[in-house]
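Enquirer: Sequence and predicted structure, then a few things I'm wondering about:
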Amino acid sequence: MATISGIGNFAVILCLCFASACNSGQDKATEQAEAPPTPDEQLQATTSDNVVELLTAYGKEHPDSIAIISTRHGDIKVRLYHDTPLHRANFVRLTKLGFYDQGEFYRVLEGFAIQGGDSDDRTMKQGVYKIPQEFNPKYFHKRGALAMARYGDEKNPEKESSSHNFYIVQGKPKAKYELQAFEQQKNMSYTPEQTEVYLKEGGAPSLDQEYTVFGEVIEGIEVVDKIAAEPVNSQKWPKEIVPHKISMANGAI
């Protein structure tokens, strides 16, 4: 009887150990299943099929509207418009996931614009998608305007924006006849206030209603001028790279 009882107790102990091991394994599996996706995984999961839904939801959860673009020439502070919600949410999301910390101002057209957001040295990857255009006649390509680049009309007749490439307008003052020509060409009208800005401060009216403007520089326009003055090669790439890191300031305006 003693032998049989010992074997029984040993079997019970084995079962308890096995059950404990199983529970431990299940706990680990649950922890792994509940682990949040990495920034790379989140970026690569974004596609043309889900981008609108994803950015709409993200924008509601992240109302941020002030971003700081840091470069070796100084900081550029930009305000993002809430009534271009998809573009704002996309910019905030890429910033918070660290994607823009691997970018640079890679194209410089002095007197026109500086373009950033990408880099040949980038290690982070993202899914393939474009952002539906969000043209708004009250937002125009004045000096300091922040907008998204895109493919040309031949490949992109809907004028959808790039997923990550942005630019900031430097521009030059325009003559009134130039603005009138653009109004006629594009069947649009500038307000007196917009006309005054183009005449005195400058910008790039040729881009209006062609690319989505979704923000503007509120501090650091002199930094834009310094980047625009960088010596460039024949392809308009700065001879000395101008990396940027982007962060969101606290609060929303």
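Expert: Looks like it arrived, so ask away.

Enquirer: Going by C-alpha atoms from here, please, whenever you check contacts or count neighbours.
Expert: OK.

Enquirer: those helices in the chain, which residues are they?
Expert: 2-34, 39-44, 51-61, 85-96, 176-186, 192-200, 221-228 (DSSP state H).

Enquirer: adding another structure so you can compare the two:
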Amino acid sequence: MALYTPAYQPTGDEIAVIKTSKGDIRVQLAGKDAPIHVGNFVELATKGFYDNLKFHRYVPGFVIQGGCPNTRDLDTDQVIAAAGNPFAGLGTGGPGYCIKEEYSTNPNNHHADGALAMARSQNPDSAGSQFYLCLGAQPMLDSGYTVFGQTIEGMDVIAQLRVGDVIEGIEIENAAE
């Protein structure tokens, strides 16, 4: 799959407001450290890609993950029923392209509690739309996954999220025109 380079050029001031069925999460995006990931995330959020997707993976004390378009047409109960079934296709969808990894170039690639990072397959350059929020520090992920934001409000919301909870939409504050 061809690598995509987003047209959006981050300023470093962008804040993502992830609106969920459990409340809002505000994340300071790391546009200077991971410009490809932030540019891609801003573009997807702005065009409504994440609207009504569900969180499809929850590992207590590790991560809550969402952004798979294969959850769009499923209701909460269907996502819960399919979670963990490798044949259900949850966690395999993307935007139709991949982006280049930035964990090797990001000087602040630290999976702290509340970090926002991109999920990927075994190929380092396979991230697309799926993201996760860290439930506690996960330093073992620093050398293999790109962190592109840090939660600044809503840690209590993150703690409540589970499989099937809805990403109602993601708004980007301070986005360059």
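Expert: Good, I have the coordinates. Quick caveat: nothing in here was measured; it's all calculated off a predicted structure.

Enquirer: Report the contact partners of the counterpart of residue 96 of the second structure in the first structure.
Expert: Using TM-score structural alignment, the partner of residue 96 of the second structure in the first structure is residue 128. Shown in contact with residue 128 of the first structure (C-alpha atoms under 8 Å, 6 or more residues apart in numbering): 44, 46-48, 163.

Enquirer: can you do 7 Å?
Expert: By C-alpha atoms under 7 Å, 6 or more residues apart in numbering, the contact set of residue 128 of the first structure is 47-48.

Enquirer: go on, the one 10 residues further on?
Expert: For residue 138 of the first structure, no residue meets the contact criterion (C-alpha under 7 Å, 6+ apart).

Enquirer: how close does it sit to residue 221 of the first structure?
Expert: 21 Å (C-alpha to C-alpha, to the nearest Å).

Enquirer: next one: residue 62 of the first structure
Expert: 26 Å.

Enquirer: Pull the number of nearby residues for residue 32 of the second structure.
Expert: Residues near residue 32 of the second structure, counting by other C-alpha atoms under 10 Å, number 17.

Enquirer: what about the closest residue to it other than its chain neighbours, neighbour count?
Expert: Nearest residue to residue 32 of the second structure in three dimensions, chain neighbours excluded: residue 12, at 5.4 Å (C-alpha to C-alpha, 6 or more residues apart in numbering). By other C-alpha under 10 Å, the residues close to residue 12 of the second structure number 18.

Enquirer: quick one, what contacts whatever residue of the second structure lines up with residue 70 of the first structure?
Expert: Residue 70 of the first structure maps onto residue 19 in the second structure, with residues paired by TM-score structural alignment. Residues in contact with residue 19 of the second structure (C-alpha under 7 Å, 6+ apart) are 25, 167-170.

Enquirer: same thing with residue 129 of the second structure?
Expert: 67-68, 94-95.

Enquirer: Now do the same for residue 50 of the second structure: its match in the first structure.
Expert: Per TM-score structural alignment, residue 50 of the second structure is aligned with residue 100.

Enquirer: typo on my end, residue 166 of the second structure
Expert: Using TM-score structural alignment, residue 166 of the second structure lines up with residue 243 in the first structure.

Enquirer: Now the residue positioned nearest the centre of the first structure: closest residue in space that isn't a chain neighbour?
Expert: Nearest to the mean C-alpha position of the first structure, by C-alpha atoms, centre = their mean, lies residue 91 at 2.8 Å. Nearest residue to residue 91 of the first structure, sequence neighbours excluded (C-alpha to C-alpha, 6+ apart): residue 164, at 7.6 Å.

Enquirer: picking up where we left off before, where's the match of residue 50 of the second structure relative to residue 251 of the first structure, distance?
Expert: In terms of C-alpha to C-alpha, residue 100 of the first structure sits 20 Å off from residue 251 of the first structure.

Enquirer: With neighbour numbers in mind, choose between the two.
Expert: residue 100 (27 against 10).
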